[in-house]
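S.K.: could you look at this predicted model? Sequence included:
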Amino acid sequence: MHTNLSSLNAAIAGKTEAEALAVLADLFPGEVVFSTSLGYEDQVITDLIYLNNINVKVFTLDTGRLFNETYLTLQKTNNRYDTKIQVYYPQTAAVEQLVSEKGPLSFYDSLENRKECCFIRKVEPLNRALKGAKIWVTGIRAEQSGNRQDMPQLEWDEAHQLFKFHPILHWSFDKVKEYVKVNNVPYNPLHDRGFVSIGCGPCTRAIREGEDFRAGRWWWEDESKKECGLHAK
């Protein structure tokens, strides 16, 4: 059994993205999961998983604040691949308490409030979704952020005690878009309106020409603080 990072890297060395996913799924049957936000990158990976019948559980987080276009993309994706992507919601009591005590827009007031909202709506549901998993597949790409340039394609996540695999880590944004176009993959129509990274409605806007990839997320905050807790980098 391949249980350490070096042996896993050796097992997927030289493999295509789909081949590497299949190898990991065979090594950890029923213990490989993919978290999709239904954005461009994640739709590529979803296509690779379903078209190749790879044994990877696909799930998404519904924060309760998503764009209607995102729900439309989820429905189209389920229809296209004849599947049912698992949806995880935040704990009802936690959301009720947050909104009752601080209002529906508390995240605009402070970084602390915003991270509290992200934890309740995203991080806690993610932790439940990852329970029992050995491999967490993500749609992270290196060019999305400066601190991801040296990120390995396969790494150990100490916080969640599992391996993280980023199959399209070294893909360019143009390559992602080309794959979606050529393979007629369903995608979020907000991408056609300047939205590059799509999250919750109140916290996401389209980016302007020349702006950074992440400029549309939590645009009212300092650039160095733009993270939600799902990924350390």
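M.R.: Noted; the coordinates are in hand. The shown structure was predicted, so the numbers you read here are calculated from the model rather than taken from an experiment.
S.K.: going forward, measure contacts and count neighbours with C-alpha atoms only.
M.R.: Noted.
S.K.: list the buried residues for stretch 93-106?
M.R.: Of the residues in stretch 93-106, Val95, Leu98, Ser106 count as buried by neighbour count, 16 or more other C-alpha atoms under 10 Å.
S.K.: nearest to Gly194, out of those residues: which one, please.
M.R.: Checking the buried residues of stretch 93-106 against Gly194 by C-alpha to C-alpha gives Ser106 as the nearest, at 25.9 Å.
S.K.: residue contacts, that closest one?
M.R.: Taking C-alpha atoms under 8 Å, 6 or more residues apart in numbering as the contact definition, Ser106 lies against Val99, Asn113, Arg114.
S.K.: so can I have JSON lines of those residues showing secondary structure and distance to Thr83?
M.R.: As requested, the contacts of Ser106 are exported to JSON lines (DSSP: H, G, I helix; E, B strand; the rest coil; distance: C-alpha to C-alpha, whole Å):
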{"residue": "Val99", "secondary structure": "helix", "distance to Thr83": "33"}
{"residue": "Asn113", "secondary structure": "helix", "distance to Thr83": "36"}
{"residue": "Arg114", "secondary structure": "helix", "distance to Thr83": "33"}
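S.K.: let's bring in a second model and compare:
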Amino acid sequence: MISRAEQERYNRRPSQARRLNKSEYLLNQEKSGLIVAHNENPGTLAVEYADKHPKEILARAFELEPNIAISFSGAEDVVLIDLARKVSKDLQVFTLDTGRLHPETYRFIDQVREHYDLAIDVLSPDAEKLEAYVKAKGLYDFYKSDHHECCGIRKIEPLRRKLATLNAWITGQRKDQSPSTRNDVAVFEQDSSFTGADNALLKVNPLANWTSAQVWEYIRMFDVPYNPLHDQGYISIGCEPCTRPVNPGQHEREGRWWWEEATAKECGLHKGNSSSQD
């Protein structure tokens, strides 16, 4: 004779149970504590995780929101992918192909794809808008005006389209990348520049409190692949016409848009980092 507990387990067999729809399943998971709705206050999370290791921040981000992706620039933020791989094998990663990256960066993106056996979603600008812009202003207009229109077409619009399909994204932003524009970057924040699939968009910056030295210590310690341009004096790497090596002692952002004021050395991808309204 079977016990009541055994009978109850038998009665709950998948073949006998009513199949839950997606909404019911997620609600049950959330009530049980297995899933936490991503509308948890980002400010509270930022305080709670301010001193946590990036790996812990990533783990929490994946718990909070399954529909999340890593933004990979083809530079030292490859550390994010390496850390995330240790937390989850199911990663969504995307990168922006502006059409003007260094050959080394394109090869590096493929190297990362192969090294981590990872699918990377490569985002491209709208061909018609780009063609119209180049026809009207040429390939190097940003040197005599500013870079925001070009960045808007090549970076901001493709990013906006991608983020509209997500509920959260992970970036490699660090405070020390630009004290004048990134000093207030938090590990968790609500993105005020872009909207996600459910309108609100959670933004996660696991490396916010790391320094460049810590990033490179990690790269060397764990033999993480990196862009060979770093060995040629490049620190902050973007499009080829807008990026140059820096001298010892110069800040890394000195190698980006060097013809513009320090407070303008942002492309508009991140909220509050510039005065542009992309």
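M.R.: Yep, it's here. The shown structure was predicted, so the numbers you read here are calculated from the model rather than taken from an experiment.
S.K.: max-length helix in the first structure?
M.R.: Across the first structure, the longest stretch assigned as helix under DSSP state H is helix 68-81.
S.K.: on that earlier part again, and the buried residues of stretch 93-106 of the first structure as TSV, adding distance to Asn52 of the first structure?
M.R.: Converted to TSV, the buried residues of stretch 93-106 of the first structure look like this (distance: C-alpha to C-alpha, whole Å):
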residue	distance to Asn52 of the first structure
Val95	38
Leu98	42
Ser106	43
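S.K.: which residues in the first structure form strands?
M.R.: 32-35, 57-61, 86-88, 135-137, 154-157, 162-165 (DSSP state E).
S.K.: output those in JSON lines; the columns should cover distance to Ser224 of the first structure and mean neighbour count.
M.R.: What follows is the strands of the first structure, written out as JSON lines (distance: least, C-alpha to C-alpha, whole Å; neighbours: other C-alpha atoms under 10 Å):
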{"stretch": "strand 32-35", "distance to Ser224 of the first structure": "24", "mean neighbour count": "25"}
{"stretch": "strand 57-61", "distance to Ser224 of the first structure": "24", "mean neighbour count": "20"}
{"stretch": "strand 86-88", "distance to Ser224 of the first structure": "28", "mean neighbour count": "15"}
{"stretch": "strand 135-137", "distance to Ser224 of the first structure": "25", "mean neighbour count": "25"}
{"stretch": "strand 154-157", "distance to Ser224 of the first structure": "21", "mean neighbour count": "17"}
{"stretch": "strand 162-165", "distance to Ser224 of the first structure": "23", "mean neighbour count": "21"}
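S.K.: so for Arg121 of the first structure, which of those strands sits nearest?
M.R.: strand 57-61 (8.2 Å).
S.K.: that closest one vs the second structure, average distance?
M.R.: For strand 57-61 of the first structure, the mean deviation from the second structure after alignment is 0.6 Å (mean C-alpha distance after the TM-score superposition for the first structure).
S.K.: what's the matching range in the second structure for that strand?
M.R.: The aligned range for strand 57-61 of the first structure in the second structure is 92-96, by TM-score structural alignment.
S.K.: so how far is Asn67 of the second structure from Arg161 of the second structure?
M.R.: To Asn67 of the second structure, Arg161 of the second structure is 15 Å away according to C-alpha to C-alpha, to the nearest Å.
S.K.: picking that back up, now, the buried residues of stretch 93-106 of the first structure that are in helices?
M.R.: Val95, Leu98.
S.K.: of the contacts of Ser106 of the first structure, closest to Ala11 of the first structure?
M.R.: Arg114 (40.2 Å).
S.K.: pull the number of nearby residues for the closest residue to the closest one other than its chain neighbours.
M.R.: Nearest non-adjacent residue to Arg114 of the first structure, counting by C-alpha to C-alpha, 6 or more residues apart in numbering: Phe107, 3.8 Å away. Residues lying near Phe107 of the first structure (other C-alpha atoms under 10 Å) number 19.
S.K.: could you do Ile168 of the first structure as well?
M.R.: For Ile168 of the first structure, using other C-alpha under 10 Å, the count is 21.
S.K.: now check the second structure for the residue matching it.
M.R.: Match for Ile168 of the first structure (TM-score structural alignment): Leu207.
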